[in-house]
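Visitor: Provided below for reference: sequence and predicted model.
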Amino acid sequence: MLPIQRRQVISEYLAHHGGASIKDFSIQFGVSEMTIRRDLELLEQQGLVARSHGGAIYIDKLIGEPALPEKQSRNPEVKERLAAYAAERFVSDGDVLIVEGGTTVSRMAAYLKHAHLTLMTNGMDALQQLRDVAGTHTVLCCGGVLREPSGTFVGPVAEAFFSQYHARTAFLSSLSFTIEAGFTDPNMMDTQVKKTMIQSATRTIMLLDSSKIGSRSFATVAQLNEVSVLITDAGVNEQVREACELADVELHVV
């Protein structure tokens, strides 16, 4: 078993049982107690566990949904950099793209200097920014129920819209990410639309600033191995780097 796999099992065990001793893990995995201590230290750095005398306990960092203005104001420089890189590196003339309504992905609109794109979105913020390129590209927006906290259209109408089209690439983001839970969001209606986007695209590219790593939200959008590319910043930790390699996910640090 690889070290990253062992740490995943340790984290999952602690999540289900609350705590355990270093000695128990050492016996279970057939490794030294020093090795387990190093594993727990790395998991503690991710914010998943808290080490105690002779063992560790699980920290449940379930993140709620901040207001839209707060989302928009978080790490704007990093989000801008990720969006610019995604548009330059992963978009070609004539592409059919899904651009979800998150505050990171919607920033891609300013960098779409390509020809004859077809752009589909479910976000009011994204739609407003895509308005500036509507004369050059074809822009489509789904209907549905508008969620005020996210500024996105959700529900069966939105899901049906994306299920009837086929895109080359879906550009997505999420509020939180852990290796164990994957990419997660606070609202399951939002996650259901994103799942449909993933199913409708040949590949999925995640834009995620590193501050979101190590926390979990309510509902899973996708596991790491369900995406093709992860674009993040230099704050990404070694565990996520190893997980991407193990899952055969392209990691781009910008």
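Guide: Sure, I can see it. Owing to the predicted nature of the structure, the values given are computational and were not obtained by experimental measurement.
Visitor: CA atoms for contacts and neighbours, from now on please.
Guide: OK.
Visitor: Surely Gln199 is in a helix?
Guide: Yes. Gln199: assigned to a helix according to DSSP: H, G, I helix; E, B strand; the rest coil.
Visitor: how near is it to Gly55?
Guide: Gln199 sits 41 Å away from Gly55, taking C-alpha to C-alpha, to the nearest Å as the criterion.
Visitor: Phe90 now?
Guide: 45 Å.
Visitor: Please identify which of those two sits among more neighbours.
Guide: Gly55 (17 against 12; other C-alpha atoms under 10 Å).
Visitor: Now the more buried one. Nearest residue, chain neighbours left out?
Guide: Ser21 (3.9 Å; C-alpha to C-alpha, 6 or more residues apart in numbering).
Visitor: Could you look up the SS state of Gly94?
Guide: Gly94 - assigned by three-state DSSP - is coil.
Visitor: surely it meets Leu112?
Guide: No. Taking contacts as C-alpha atoms under 8 Å, Gly94 lies outside contact range of Leu112: 11.4 Å.
Visitor: ok, the two, which is more surrounded?
Guide: More neighbours surround Leu112 than the other of Gly94 and Leu112, with 21 against 12 (other C-alpha under 10 Å).
Visitor: In addition, the following structure is provided for comparison:
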Amino acid sequence: MYPAERQAAIIAAAHEDDGALSVTALSRDLGVTAETIRRDLAVLERQGAIVRTHGGARLTPGMPFELSLAKRQAAEADEKRRIAVRAVEEIPTDGVLLLDSGSLALVTASVFPDLSIIVVTNNLPAIPVLAERANISVMALPGRVRPISQGAVDEWTRHRLSTLNVDLVLLGANGLTADAVTTTIPDEAEVKRAMLLSAKRRVLTITASKIGISSFCHVADTDELDMIITDDRIRSEMRDSLHAAGPDIIVV
């Protein structure tokens, strides 16, 4: 088992056990030494996913549990498809689009029209989907792949993004309030922030179940967005609050 796979298994184990982790139990269950587990925990702590404790670790306080990409793909499928279909209407002709990682972005890739555009993405599962379109040029961002989202998120990713100037970003998030766009770990927040800063237009695609939630790490103020596309489960008062912050609100 590679380190990234082992670290994903550690986070999965925490989700199954109320956020608590034991070095001894992980060593036994994963068939590696306690020292190997401690190194994995150190990596996950630097990513902001866990906090070390005596004899183990626990999930970072206030950070919502994240499901695997496969499980998120199955959840809210109808809402995600409606959001995705509306989102592709914003794609510029003969332009450059930046596509975020995550399950909603992957659904969006699946409904892309075959336009003559460049798509830059850190979303590894979306790359072969987009590459099937003859007229789309796909550029993959470099970097360490986060197993749970299958997106590239590290300093290599951020550095490449800092050199880009794109027409539109389709961004995802784990939480949205009238004040802020948020996500779960610092590395991912920094990559999303770099995406936002590289784009002329900034569109957030998000299911209504994540609206009103504040996740662990700040990505952007809500008034930095040009548009939010969500589904019709959004509460009317939250829609009004988001609109008052500045972005256009599209409900599908």
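Guide: Cool, got the structure. Given the structure is predicted, the values throughout are model-derived calculations rather than measurements.
Visitor: circling back: could you verify my assumption that the residue nearest to Gly55 of structure 1 touches Tyr58?
Guide: No. Using C-alpha under 8 Å, Ser21 of structure 1 is not in contact with Tyr58, being 12.0 Å away.
Visitor: What ranges does the stretch 1-150 of structure 2 have for its helices?
Guide: With helices called from DSSP state H, counting those that start in this stretch, the stretch 1-150 of structure 2 shows them at 3-16, 23-30, 34-46, 69-74, 77-87, 103-110, 126-131.
Visitor: Any buried residues in the last one, and which?
Guide: Going by neighbour count (16 or more other C-alpha atoms under 10 Å), the buried part of helix 126-131 of structure 2 is Ala126, Ile127, Val129, Leu130.
Visitor: need the contact list for the second one.
Guide: Ile127 of structure 2 makes contact with Thr121, Val138, Ala140 under the criterion C-alpha atoms under 8 Å, 6 or more residues apart in numbering.
Visitor: now that we're looking at the last one, how far away is Arg6 of structure 2 from it?
Guide: Right, Ala140 of structure 2. 25 Å.
Visitor: Please apply the same query to the first one.
Guide: Relative to Arg6 of structure 2, Thr121 of structure 2 is positioned 25 Å away (C-alpha to C-alpha).
Visitor: Counting neighbours, go ahead and name the busier of the two.
Guide: Thr121 (26 against 18).
Visitor: Which position in structure 1 pairs with that one?
Guide: When structure 1 is aligned by TM-score structural alignment, Thr121 of structure 2 is paired with Thr121.
Visitor: isn't its match right next to Val96, touching?
Guide: No. Using C-alpha under 8 Å, Thr121 of structure 1 is not in contact with Val96, being 11.3 Å away.
Visitor: Map Gln192 of structure 1 across to structure 2 for me.
Guide: That one, Gln192 of structure 1, aligns with Glu190 by TM-score structural alignment.
Visitor: aligned partner of Val221 of structure 1 in structure 2?
Guide: So Val221 of structure 1 corresponds to Val219, using TM-score structural alignment.
Visitor: Which of the three states applies to its match?
Guide: strand.
Visitor: Next, the contact list for the residue nearest to Leu224 of structure 1 when sequence neighbours are not counted, please.
Guide: Nearest non-adjacent residue to Leu224 of structure 1, counting by C-alpha to C-alpha, 6+ apart: Gly182, 5.6 Å away. Applying C-alpha under 8 Å, 6+ apart to Gly182 of structure 1 gives the contacts Thr220, Val221, Ala222, Gln223, Leu224.
Visitor: What is the neighbour count of the last one?
Guide: Residue crowding around Leu224 of structure 1 was assessed by other C-alpha under 10 Å; the count is 24.
Visitor: With the third one instead?
Guide: In terms of burial, Ala222 of structure 1 registers 20 neighbours under the definition other C-alpha under 10 Å.
Visitor: SS state for the nearest residue to it once chain neighbours are set aside?
Guide: The shortest distance from Ala222 of structure 1 to any residue other than its chain neighbours is 5.4 Å, reached at Phe183 (C-alpha to C-alpha, 6+ apart). Per three-state DSSP, the secondary structure class of Phe183 of structure 1 is strand.
Visitor: quick one, what contacts the aligned partner of Phe183 of structure 1 in structure 2?
Guide: In structure 2, the residue matched to Phe183 of structure 1 (TM-score structural alignment) is Val181. By C-alpha under 8 Å, 6+ apart, the contact set of Val181 of structure 2 is Ala173, Asn174, Gly175, Ser214, His218, Val219, Ala220, Asp221, Thr222.
Visitor: From Lys210 of structure 2, how far off is Val181 of structure 2?
Guide: Val181 of structure 2 is 10 Å from Lys210 of structure 2, by C-alpha to C-alpha.
Visitor: again, but for Ala244 of structure 2
Guide: 19 Å.
Visitor: Since that was my last question, I'll sign off now.
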